[in-house]
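In: return a 3D structure for these sequence lines:
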Amino acid sequence: MLHGSVRFQLLETEGLSGRSRSASAMAELFAPLDRLLAAGGDSRLTINRASGLNEYGCQPTPCPETLSFSSSTATSISERAYHRAQAAREGLMRSAIDVGIDAALDDRIEEMRDELRAHLGLSPALADVVFSPSGTDSQLQALFLARTLLGPELVTVVVAADQTGSGTVNTARGCHFSAATAHGGQVQKGEPIVGLAQAVTSVALPLFDEAGQTRCDTASDLMVFDAVERAVTGGGKVLLQVMDSSKFGWRAPSDTCLEAITARWPGEVQIVVDACQMRLGRARLKRYLERGYLVIVTGSKFFTGPPFSGAILVPGAFARHLDAAGVIPAGLLEYNSCSDWPQNWPVLRSRFPVRTNFGQWLRWEAAIEEIGAYYRVPDSFRKAALTTFGHAVERLIAASPSLGLLPWQARPLDAADEELAQRTIFSFTIRHGAGPRSLSDCRTLYRALAGQAVADDLEPVTQACLIGQPVALGRDPSPPAALRISASARLVSQAWSPSIDVAHRNLQRAIDDTGAAIANLEALLVRLDESNQWK
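Out: Below is the predicted model:
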């Protein structure tokens, strides 16, 4: 619940202008739920009026008829999570009658911090939670926190820069990543954020080489270590953004490399883990925080909450220092609100505006519902379900005459990875003559498979199927690409039943749906080639 000083701060906003803003917020809360779920983000959430979908082919209402194996990109909201969002909105309306909308929302968001930590097995002493509209927004928060910890002159070293979100090229330099912020502010994409970008430079380290081949772990480790060494030798402090895991499920650099870096340059390097895919065990998450790493997470990838929902897990040991942060970058005020920051950081959060972002809050309500459902499934079944599904997907891809499964990163066995030590993203290329299909072809096939009309007049499939968006391989002007079929938390929680027979049938249904998706893709390939013959 709210600390007394914080509650007074929020109630103070109920002056004339505050009451007007609160009335407007209450009116907004009565908007259709699907509209709220798609609000308070950036252009990636915009719903196309003709299709009812965002750019990822997702919709803000449940669509159980769609075959969905797209958790490496984004997933439409489930019926269970949609009902959670409905109930949460009704609960907030009741609370707002007693304490006002701002205080009610702030209280609820603080409760969600406790829920998220509990599901992830983290104590309040170990981790604070800073919420944001998306993982990309969280990268800006991480830059601000690193500047507070290390000083304003920073070199951001981004590992697997070709495997992270497209906005990272801008956030790593403290620049706007879109033409508008989640709170509706109009900005210039690529331009510096006032007060955040000064004295920040960035180094991008790709996971793939020019030929589209993944670097081995040893080569990747050396590249990362050398980049940090050059930055520190040059007099800079380093924000090192590492990957766990990438769009293809890879982790880079190794734990050994990170331990060597922190031992060599204590106080010179702050590590932030891009764990937005959330394909890591809870024990590993805890280990990162114990080592003093910031961890960026989302509820919208593996856990299949609706896109987008971001957060940074901050080591609790940092709280006192961060709360005493000096001047807040003026440009960052447009990206954050008071309630994004923990209530036990009263000084820092008092410097941010009090305002509502119902979309961000409701998407996290939905995501927490999915996270809780997943971890309520017995450990043994979570592991068995992911293993069974994974082996089946590998067999289905191997049996296809057109698909080629890409190799997965071999990792040392580590109990901290729990059931997510195994592969959950199955990346594949589509053969075309002597090589794989182009990024352009893969995008066409991706949209048609999702049931969307495409410019090539390729007739879409009748049963929509979402898989992971195509990812370019290499840096050619017209590169080949891979698509992805992914296992998810929802697949596991929906398959679970105390009855072994029922659970088996549920899991087999998901495997059969994967086979249907691949068969549809094969049929689209035939049609695409026939269409190309007439061009």
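In: use CA for all of it now, contacts and neighbours both
Out: OK.
In: wait, residue 520 sits on residue 450?
Out: No: when contacts are counted by C-alpha atoms under 8 Å, residue 520 is not listed as touching residue 450 (10.3 Å).
In: shared neighbours of these two, which are they?
Out: residue 461 (C-alpha atoms under 8 Å, 6 or more residues apart in numbering).
In: more neighbours: which of the two?
Out: residue 450 (23 against 19; other C-alpha atoms under 10 Å).
In: my guess is the more buried one contacts residue 468. True?
Out: No: if you go by C-alpha under 8 Å, residue 450 and residue 468 don't touch, sitting 10.5 Å apart.
In: and for the nearest residue to residue 315 once chain neighbours are set aside, the neighbour number?
Out: Spatial nearest neighbour of residue 315, excluding adjacent residues (C-alpha to C-alpha, 6 or more residues apart in numbering): residue 127 at 4.7 Å. Counted with other C-alpha under 10 Å, residues neighbouring residue 127 total 23.
In: ok, now residue 180?
Out: Neighbours around residue 180, by other C-alpha under 10 Å: 18.
In: before we go on, could you also do this sequence so I can check it against the first one:
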Amino acid sequence: MMLDAHDWSMTTEQILSSCGDSRHTVGPDGTNRYGNRYAPEPGLLSFGSCTSSTISDVAFEAADRLHGWVRALDPEAVEQSVDDLYERVRTELVANIAMTSASALDVVVCPSGTDAELVPLLVALAEGRRVTTVLVGASEAGSGTAHAARGHHFDAVTPSGRGVEPGTPVDGDVADRVGLERVTIRDGAGVPREEKEIDDEVRAIVGAAAARGEHVLLHIIAHSKTGVHAPSLELVDALVHAHPGQVDVVIDAAQGRFSRQGLLRSLQRGYMVMVTGSKFFGGPPFAGAVLVPHERAGGRAVPAEVPEPFGDYLVRAMLPRTWTGARASVAPGLALGVLMRWWAALAEIRDYYSVPATLRLEVLRTFQSVVPEIVAGTRHLDLSTVPPPNRCRDATRLLESNTTVFPFTCRTDDGHLLGMEPLRALARAVRYGSVDDERLRPDLAALRCELGQPVELAGGGESFAVLRVALGGRDIIRACVTPSLGSTFAERREHLARDVALTLEKVDALVALAHTDALEGAR
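Out: Sure thing, here's the model as predicted:
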């Protein structure tokens, strides 16, 4: 993490992939494990924003400019200047996504959305009691979420570069003060559970922890990997009022699929919010942040210090300047990879919100309407259950008004559902193209597109795997403002629909060839 600013042999692309866990490891082909590049790739479609995306031209140019600025600094000025740049990230992020002043919040910048889970835990522990973390829908939040939410390592490599054992405590003393309760969001058939059923389970867990005198850290998942939201904000508000000063709330909005009004209302309620710049907004993988209101639902304390082992995940510049004690306890460091990824993401965020809201909404509704129609016309794909859009201004969930992530199963001609590994192979085949496969139409063979990585939906003793097609902010920007996609807004939306159709048609065709090398023995 302590990247030497004077190692000028590192390229912008290399710095972008630094200061993170093993998900950033770049292979010989120049991509990470999800097929993302840290340099633009012309001609690549991206419907995988629910996982991560290859960096765009706009974002890369922003990162490259930042790299040039830092290289031009006097060596004595680098540390302070980088700290100032982190402060600019905090200010711009809050202004763009929360439409409020950064002075009303503390913002902690993190290497990824998973690392961000450590921050609400440290905040809750600052209240001085044992903490029970109530984690809703962990299996659809991220593979390392359950580990990080209880203060454990979630990957074999930390952002500092140190090797660790996943699932072991970051700090033993912290781990001894934390308990974890999980709440599933799907039933035994993989169907989303009823909101009331989830709410009742959460209410019982929180009530029991509060009765023991513990501090509760309640997670709301504002958009899971497959679009589920839980528990209801109505319940959360009731629990906060029923147990004053004992319930801290953190909203996992890492997917970035939220309304700004809903986000602002949640912050005003005193709820912490975790966000990323690398999913819906389309910044480079990965970049996280935690928005911490000064007046939280669970109290006002902030960490007086950060235990030394957490220095594998945080450097001083990532912490807000108001956290003087915590900053003093953490080692200085540049963490340029984290700063650069957020700088690039902010370029995408500014572009997204510069497009009139009415145009953005039209593109969102286009995607929402065409995907079910396209999937219905395939032989081997079936949509998984997703919650219906919620257009109520007083909704009890923090969510978007349109569905932008569609999970789907893939079934071969003999009725066999493809599992996780075959779906990963399928996603790779779609990502890298199949130009040598003469059994595919030339346009399908040439198509390259990022999809959302497979997710296993489990409940009871049953489980099945889904791929995901997702609309991201960058797709919306392209449909609104890119002349090469059409001379009118309607033509550009039609172009988007054709891209989605071609992508899903290729997936369907590859499933039909599941016994071939395209899926490397999927069956």
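In: ranges for the strands of the stretch 201-350 of structure 2?
Out: Using DSSP state E, counting those that start in this stretch, the strands of the stretch 201-350 of structure 2 run over 215-221, 247-252, 272-276, 288-293.
In: likewise for structure 2?
Out: With DSSP state E as the criterion, structure 2 has strands at 45-47, 105-110, 131-136, 178-183, 215-221, 247-252, 272-276, 288-293, 381-383, 405-410, 449-459, 462-470.
In: JSON lines for these, including distance to residue 299 of structure 2?
Out: Shown next, in JSON lines, are the strands of structure 2 (distance: least, C-alpha to C-alpha, whole Å):
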{"stretch": "strand 45-47", "distance to residue 299 of structure 2": "40"}
{"stretch": "strand 105-110", "distance to residue 299 of structure 2": "14"}
{"stretch": "strand 131-136", "distance to residue 299 of structure 2": "13"}
{"stretch": "strand 178-183", "distance to residue 299 of structure 2": "18"}
{"stretch": "strand 215-221", "distance to residue 299 of structure 2": "10"}
{"stretch": "strand 247-252", "distance to residue 299 of structure 2": "8"}
{"stretch": "strand 272-276", "distance to residue 299 of structure 2": "11"}
{"stretch": "strand 288-293", "distance to residue 299 of structure 2": "10"}
{"stretch": "strand 381-383", "distance to residue 299 of structure 2": "43"}
{"stretch": "strand 405-410", "distance to residue 299 of structure 2": "35"}
{"stretch": "strand 449-459", "distance to residue 299 of structure 2": "35"}
{"stretch": "strand 462-470", "distance to residue 299 of structure 2": "37"}
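In: figure out which of these is closest to residue 27 of structure 2.
Out: Of all those, the one in closest proximity to residue 27 of structure 2, counting by C-alpha to C-alpha, is strand 449-459 (16.8 Å).
In: tilt between that closest one and strand 405-410?
Out: Here strand 449-459 of structure 2 points in a direction 80 degrees away from that of strand 405-410 (axes from the mean of the first three to the mean of the last three C-alpha atoms, to 10 degrees).
In: on that earlier part again, so which of the strands of structure 2 is nearest residue 482 of structure 2?
Out: strand 45-47 (14.3 Å).
In: would you map the helices across the stretch 51-200 of structure 1?
Out: 79-99, 101-120, 135-150, 168-171 (DSSP state H, counting those that start in this stretch).
In: give the aligned range of the last one in structure 2.
Out: So the one you mean is helix 168-171 of structure 1. Helix 168-171 of structure 1 corresponds to residues 145-148 in structure 2, going by TM-score structural alignment.
In: so what touches that stretch?
Out: 114, 115, 117, 118, 135, 138, 153, 154, 166, 167.
In: got these as TSV, with distance to residue 300 of structure 2 columns?
Out: Formatted as TSV, the contacts of stretch 145-148 of structure 2 follow (distance: C-alpha to C-alpha, whole Å):
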residue	distance to residue 300 of structure 2
114	24
115	22
117	19
118	18
135	22
138	27
153	27
154	28
166	32
167	30
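In: check those residues against residue 125 of structure 2 and report the nearest one.
Out: Proximity of the contacts of stretch 145-148 of structure 2 to residue 125 of structure 2 (C-alpha to C-alpha) peaks at residue 118, which lies at 10.8 Å.
In: for residue 223 of structure 2, which non-adjacent residue is closest in space?
Out: Distances taken as C-alpha to C-alpha, 6+ apart put residue 229 closest to residue 223 of structure 2, at 5.3 Å, once the chain neighbours are dropped.
In: of all the strands of structure 2, which one is nearest residue 419 of structure 2?
Out: Nearest of the strands of structure 2 (C-alpha to C-alpha): strand 462-470, 5.4 Å.
In: what residue in structure 1 is paired with residue 452 of structure 2?
Out: When structure 1 is aligned by TM-score structural alignment, residue 452 of structure 2 is paired with residue 468.
In: related to what we said a few turns ago, so how far is the match of helix 168-171 of structure 1 off the chain centroid?
Out: Averaged C-alpha coordinates place stretch 145-148 of structure 2 at 14 Å from its chain's average position (C-alpha atoms, centre = their mean, to the nearest Å).
In: buried stuff in it?
Out: Neighbour-count burial for stretch 145-148 of structure 2 flags 145, 146, 147, 148 (criterion: 16 or more other C-alpha atoms under 10 Å).
In: and the gap between residue 349 of structure 2 and residue 281 of structure 2?
Out: When distance is defined by C-alpha to C-alpha, to the nearest Å, residue 349 of structure 2 is 6 Å away from residue 281 of structure 2.
In: so what sits against both of those two?
Out: Residues touching both residue 349 of structure 2 and residue 281 by C-alpha under 8 Å, 6+ apart: residue 473.
In: so for the two, which residue has more residues nearby?
Out: residue 281 (29 against 23).
In: and that one, how far from residue 352 of structure 2?
Out: 8 Å.
In: so what's in contact with those two at the same time?
Out: With contacts defined as C-alpha under 8 Å, 6+ apart, the residues shared by residue 281 of structure 2 and residue 352 are 473, 474.
In: that older thread, okay if I get the strands of the stretch 201-350 of structure 2 as a markdown table plus mean neighbour count and distance to residue 207 of structure 2?
Out: Output for the strands of the stretch 201-350 of structure 2, formatted as a markdown table (neighbours: other C-alpha atoms under 10 Å; distance: least, C-alpha to C-alpha, whole Å):
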| stretch | mean neighbour count | distance to residue 207 of structure 2 |
| --- | --- | --- |
| strand 215-221 | 28 | 9 |
| strand 247-252 | 27 | 10 |
| strand 272-276 | 28 | 20 |
| strand 288-293 | 26 | 24 |
